[in-house]
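Asker: The sequence and its predicted three-dimensional model are supplied below.
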Amino acid sequence: MSESVSISLPSHVPLYPLREIVAFPFMIFPLFLKDEELVSFEEMLGHEQLVVVVRIKEEPASGTPPLLWEIGTLCKVNQIYRLPEGGGKVVLEGLSRVRVEEMVAVEPFLQARCEPIHEFVEKSVVAEALVQSLNALLKIALSYGRPLPDDVMKMIDLIDNPARLADLVALYVNLPLDDQQRLLETIDPLERLKKVYMHLTAEVQRLQVKNEVQTEVTKRVGKSQKEYLLREQMKQIQEELGEDDSRSAELTDLKRKLEAAGMPSEVRKIADKEFRRLERINPASPEYTVSRTYLDYLAGMPWQNATTDNNDINQAEAVLDEDHYDLTKVKERILEYLAVRSLRERMKGPILCFVGPPGVGKTSLGKSIARALGRTFIRVSLGGMRDEAEIRGHRRTYIGALPGRIIQELYRCGSNNPVFMLDEVDKIGLDFRGDPASALLEVLDPEQNYTFTDHYLDVPFDLSHVMFITTANLLDPIPAALKDRMEVIQLSGYTDEEKEKIAVRYLIPKEVEENGLAKSPPAFATAAISKVIGDYTREAGVRNLQRSIASVCRKVAKEITQGKPPRETITPEVVEELLGPRKFFNEVAAEKDRSGVVTGLAWTESGGDIIFVEATRMKGKGELILTGSLGDVMKESARAALSFVRANAVEWGIDEAAFEGTDLHIHVPAGAIPKDGPSAGVTMATAIVSLLAGRLARRDVAMTGEISLTGRVLAIGGLKEKVLAARRAGVKKVVAPSRNRENLEEIPEEVRNELEFVFVDDVREAIAMALQ
């Protein structure tokens, strides 16, 4: 069974050419025209309101009609209305296909003689199968995200005419204009339906593949990949807008820094390899940040950057003298280094270790050395450091890995030859995380540190140009291997005269300035400074002296702000008024000579100090009682002293029976302070003889020395600090081992002139000197 559709046409039909659209039967579409085009279009229409639209095949030359396709569509004009902003809109509805037989007019508008195309619709099993398959494909396409208006889907479900269904589906399949024109020119409805079916099948296959890929990608793509896609889209958008790509600019800048860093060839190879890896990493990945930070450190390290040394020895000496008083040994060592540096340009930096009590200027001396040399100064405190990675850094495999403090500070200062101060090297800790002191062995060895390898950088860096300075209060806690790599320079405490000069030159001007007294600075009398030193401070350094001077300045500033007249001169009376009662007393001068109480000398971290060894006896079982927070070595010295006295009791008129049924008690006051060391042996022996022989001990005689069982007096350390403490306490005579006679040169001349020194080889000589 067949069915035909017939339409009658006028002899001449107005013709309108199309460029960007192919019109199909049953299709409703708009045309937007300008004002003049709209007027021409209205004049072109006849009473029937019919027009044939045909797609232009080739653009015409000027003055000639366009070349059109043979098959077009007869359309009915449903609506014409003008737009408020100008121009108009014409709504057309496709009726049927027509064949353009002949062009009959060009002016004032195109007219043609057209013949309607009669489409035979054959209803068969094949047609029904194609219609059903087409419906099914449309629904599959819709499920894959191909959008179709709801009314179109309802219309498709109701259409059973293959010709009309083919034309309707062709409108909603993404086909090029030429393919759409071929479908329009396909007269046979069944053939046209087959073509539409093939196009739709291809479209569904594309949608299916796209959906499968999208599903697979969604499974694999996480947050970082999503961000990467967005960044890539942003990059494309920025390129379209002509904006700079920030990542590209960042990598370009990093590459330029790597090229200008001046790193060695083997390091440059590693950096180039890491940079190529960085280019391939997704910026949103954590690995990108790790790699970028690593390259930043490589590019920022001072491989070739160095400051120019000031080789003017006289100028350097002037700088050191300006900042610090005395410290002759240290200044001499720095000037020696400069002298050699001026004669030999390529030399390894020295490794110095300043050892001395607190407050003598070890740390500030490092700053002065850097200023004298014209170098950058770096200070790192090692006190309490327990993790070896603080020195050598962490491996880059760890999250949050960083280089060690050595590399970090060199990176910050931008110079490969700074003065690098490692403060408090004697207070390094040790636990399960490693031993930082052992990690310093390579750093502080000029024979090894030219290839120092930090765990983070994992490439060698030359530390031989760095001038390392370490500071410590004690040498004993420093491991022997580390101590062997450093040149130790001892910094002793200051005498009262030196403290007075330091106060006048440095401390008073500084505190006057810092406490706002620069406009009307008070004058400190010499006696006032001496009173602060003697009555309010007892130390080897000058830290407490500075605090006391600052306290005086603050109180003067307070009086000024209260409207009181400013003090012009600070006298000893003013010092006592402002600082209150004296804190320290001359312990030796205030005491009388007593039996069994002997003055000794001790060395402490904060300098020297005097101690009193007291001995007494009571009925008992012949035991020796030791108190005063004594260490094991000091207890052994007491036993050795007692054994020596018992063995030679006859020499001092001591009865042997005095040791029987009697307990001896030796006590060292200031019991809360731990005491240890062998240098109190002579003092303890003298105290025991003084007690048992009943002879008074001179309080103005202080002694030090280690005792042996045969009575020999052995050498001790820290003689200068002990002598300075004796002088502060008012001692007149110092008894010391003969082997320490050479250390007398270290003691300032004004101190030597005030004290009487007696050097002994045997305890008997010391006892004879100390007892009346």
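Answerer: That came through, no problem.
Asker: switch to C-alpha atoms for all contacts and neighbour counts from now on
Answerer: OK.
Asker: quick one: Ala658 and Gly694 touch, right?
Answerer: No: counting by Cα atoms under 8 Å, Ala658 sits too far from Gly694 to count as a contact (11.8 Å).
Asker: what's in contact with stretch 636-651?
Answerer: By Cα atoms under 8 Å, 6 or more residues apart in numbering, the list of residues contacting stretch 636-651 from outside reads 624, 655-656, 659, 678, 680-682, 684-685, 688-689, 706-711.
Asker: So which residues of the stretch 1-150 of the chain form strands?
Answerer: Secondary structure of the stretch 1-150 of the chain (DSSP state E, counting those that start in this stretch): strands located at 2-4, 13-18, 28-33, 50-58, 67-68, 71-82, 88-105, 111-116, 120-122.
Asker: For Leu517, which of those strands is the nearest?
Answerer: Relative to Leu517, the nearest member of these by Cα to Cα is strand 28-33, separated by 88.9 Å.
Asker: now the angle between strand 71-82 and the closest one, please.
Answerer: Relative orientation of strand 28-33 and strand 71-82, computed by axes from the mean of the first three to the mean of the last three Cα atoms, to 10 degrees: 60 degrees.
Asker: if we can go back for a sec, dump the strands of the stretch 1-150 of the chain to a markdown table, plus distance to Arg292 and mean neighbour count.
Answerer: Formatted as a markdown table, the entries for those read as follows, by distance: least, Cα to Cα, whole Å; neighbours: other Cα atoms under 10 Å:
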| stretch | distance to Arg292 | mean neighbour count |
| --- | --- | --- |
| strand 2-4 | 75 | 10 |
| strand 13-18 | 58 | 21 |
| strand 28-33 | 56 | 14 |
| strand 50-58 | 58 | 21 |
| strand 67-68 | 63 | 16 |
| strand 71-82 | 63 | 20 |
| strand 88-105 | 59 | 19 |
| strand 111-116 | 72 | 20 |
| strand 120-122 | 71 | 18 |
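Asker: Structure two is appended below for comparative analysis:
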Amino acid sequence: MSNFDNQLYQNLMLGDYSGEGELIHLITDEDEESNTKEENFSTEIPILSVRNTVLFPGVVIPITVGRQRSIRLVKKAQKSDKLIGVCAQKNPNMEDPSWPDIYHVGTLAKIIKMIVLPDGNTTIIIQGKKRFEITEEVTEDPYFLAKVKYLEETFPKEDKEIEALEESLKDAAFKILQLNPEIPREAQVALDNIDNTPFLTHFLSSNINAPVEAKQKLLEINNGIERATLLLEFMMKDIQMLELKSEIQKKVHTDIDQQQRDYFLRQQMKVLQTELGEEGPEKEVEELRLKGKKKNWPADVSKHFEKELDKILRMNPSAAEYPIALNYAEVMVDLPWNEFTTDNFDLKRAKLILDKDHFGLDKVKDRIIEYLAVLKLKNDLKGPILCLYGPPGVGKTSLGRSIAKALGRKYVRMSLGGLHDEAEIRGHRKTYVGALPGKIVQNMKKAKSSNPVFVLDEIDKLSADFRGDPSSAFLEVLDPEQNNSFNDNYLEVEYDLSKVLFIATANALENIQPPLRDRMEMIEVTGYTMEEKVGIAKKHLLPKQRKEHGLKAKDINFSKDAIVKVIEDYTKESGVRNLERQLGKIIRHVAKSIAMEEEYQKKITPQMVRKILGGEVFDKEIYQDNSIAGVVTGLAWTSVGGEILFVEASISKGKGKLTLSGQLGEVMKESAMTAISYLRSKSEQLDIDHRVFDQYDLHIHVPAGAVPKDGPSAGITMLTAIASIYTQRKVKSNLAMTGEITLRGKVMPVGGIKEKILAAKRAGIKEIILCKRNHKDIEEIDDSYLKGLKFHFVDQVREVLDLALTDEMVSEPMKFKFDESPKQAVGS
């Protein structure tokens, strides 16, 4: 048997695996059941139950036994006649079967070899001898023991039907060998060597691709022709299945490239993931489908989403489009579709929140309360498009957060500063590499609500280049009549933005496209007065800075005079951003003293402010006096609020040349030329010697030459300065003015009135000259801003000069000297 032992696992015909071990079906030398005599076998034999296999006479198989009952049986038999009965289990999953759980027709087997494995299991190699039927169940313990009756097989020796069956069985077996490449080619040689029909049926019955129940049925048949016929029927079914499988494979088979190989490997991975309980592509899609069913989206969107999921399932997971399609579906399901937060209609509470968070800004607060009131009454209102414009640091952006808190809505903010790609608004086509939805849709996804307060910060800082014009893209977003069907290039379906409360912020309206400006409701957020800044510092800035620097209220105390000194001498702005920085410096100085356990003064006084912050940055009293001719105070608007500016004019003997300095823009240069032309035409009425225009050079300068200046605000200021220098009359003290002029002497209105008035108050101005048409702007300003100021509303330039120029000459008036034969003026 040594040669048989060496070749046992090499002469593999067919294989299977069961709980009892690996079954290897081999041809044996003793291939005729009839060679064994019944009288040689005992009628009371131990029974070994096996799983997932049926042993047939003449076949050799190895079995690994692990149950204690089976190990005891094998060891007992090995020491005696080495004969055991082998019966198949009805339920292969049963660990401890009893008599009703095993088939009562089995095969007597002889143990050829027993091997004890290192893991404690025992492997036996057995050979089937003769079929039997259990007639009496003797005992179950310590192993199955039964009385049996051996079954005879009726098989005619010489018969044409038998020959035909034998040939048919061999042909079917060879056909299976051809169709199934997994069976070793040596099996064909083994089949050629079998010339015994009964053993051929046993051998093929043991190795056909059929369940245990079918094999057991073949074992129980005594009539050899009947068994061979049924076996042939099973084999023909197997051949049909193999042919169908081969046909399908031929239809779908193409030359295997890298992609198909990857797909095959991924399919195997998918099966393994499923077995291990890990997520596969189908599970991801099903999870998205379940999320989609919970969405309250329109029918057309739902249909589109389902279509996208079906497309994903048809895709190869290794294809480049797969992650794009999956990401698209995830974006769609993560977006809020008709998912709204409940608005809080307690108007008194909303007003309290707005008043607590922001000092002043009454016009903005009133507009928000109005919106809430209408929404409360109607319960269905398209979100308005508000645009808060004003200088930096006045609280435009933070106001959006307070509005969200007052309404009980989600808050999102989108910074537009420097945005120059239209795709940032409308999104990219999803077919592009790295495609993303636009920032509008991205922020709606973050908000997880269809009606958030959406702040569009710095909308005036949008820029355009070859990638498109983002301002034009906003025309759809910010149109209440269109944004209920906003089209993002990435989404490909319409998205409703009509319930969003958009709040845009801007510093200068001039930089916003007129069509875009037309779609928004403009609300001016002006600069703060001294009193407002003191209130904001006490109520908001100081508590915030103390908290950020780890101090308590008892650690530091600011006097009102100290706050006023910081505002007047160390800040020059309409907002409070720089004021907060300066207060932070003082608080850090105190924090350092506390941390180093040094003595310090808890009450901050103006003297302490100067000691900590150093010398004053800005002069408290900017306006000086009117002792010099040709110096007039004007009012200007800048991006950081209003400020005063001086227009200085001087003349010198020359040829009527005009010089402009101070980095003036084109508009201011034109204003100067217009003023000179007007004065030339009205020289006699204004008591100006006409020769001065040709024999004296005029120089107009606006200080702070390093700062570019432009705008239609300095027309009357320049004209007054030139008139003052030509007439040598004093300009009225504590007077400032703003307005544009025409050649006919009309005074034109200008903008930024509130910021200019605040600048005048900071500089100590008492009187202001404005165009009559700016009177409406003054009516909209709170009386507290106007306290201590006197306004003169004019329509003609002559009125300006009458108000601005006094009859008093300057202390050292210039003495004009004219040539008798004046030369023609050069330059203008």
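Answerer: Looks like it arrived, so ask away. All of these numbers come straight from a predicted model, not from anything done at the bench.
Asker: Could you tell me the TM-score of the two chains?
Answerer: Remark: TM-score between the superposed chains equals 0.78 [TM-score structural alignment, normalised by the length of the first structure]; 719 aligned residues with a Cα RMSD of 5.1 Å.
Asker: Kindly present the strands of the stretch 1-150 of the first structure as TSV, with separate columns for distance to Glu191 of the first structure.
Answerer: As requested, the strands of the stretch 1-150 of the first structure are arranged in TSV below (distance: least, Cα to Cα, whole Å):
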stretch	distance to Glu191 of the first structure
strand 2-4	15
strand 13-18	25
strand 28-33	24
strand 50-58	22
strand 67-68	24
strand 71-82	16
strand 88-105	15
strand 111-116	19
strand 120-122	11
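Asker: Mind checking those strands for the one nearest to Ala318 of the first structure?
Answerer: Taking Cα to Cα, strand 28-33 is the member of those nearest to Ala318 of the first structure, at 92.9 Å.
Asker: Now do the closest one: which elements does it pack against?
Answerer: When contacts are defined as 3 or more Cα pairs under 8 Å, 6 or more residues apart in numbering; DSSP states H and E, strand 28-33 of the first structure packs onto strand 88-105.
Asker: In the first structure, what sits opposite Glu616 of the second structure in the alignment?
Answerer: Under the alignment (TM-score structural alignment), Glu616 of the second structure pairs with Arg582 in the first structure.
Asker: Quick one: residues contacting the closest residue to its match other than its chain neighbours.
Answerer: Counting by Cα to Cα, 6 or more residues apart in numbering, Asp535 is the residue found nearest to Arg582 of the first structure once chain neighbours are left out, at 5.2 Å. When the contact criterion is Cα under 8 Å, 6+ apart, the partners of Asp535 of the first structure are 582-585.
Asker: count of neighbours near the equivalent of Leu377 of the second structure over in the first structure?
Answerer: Residue correspondence to the first structure (TM-score structural alignment): Leu377 of the second structure is matched to Leu343. Taking other Cα atoms under 10 Å as the criterion, the count of residues near Leu343 of the first structure is 10.
Asker: repeat for the one 4 residues further on
Answerer: Residue neighbour count, defined by other Cα under 10 Å, stands at 13 for Met347 of the first structure.
Asker: a helix runs through it, doesn't it?
Answerer: No: under DSSP: H, G, I helix; E, B strand; the rest coil, Met347 of the first structure sits outside any helix and is assigned coil.
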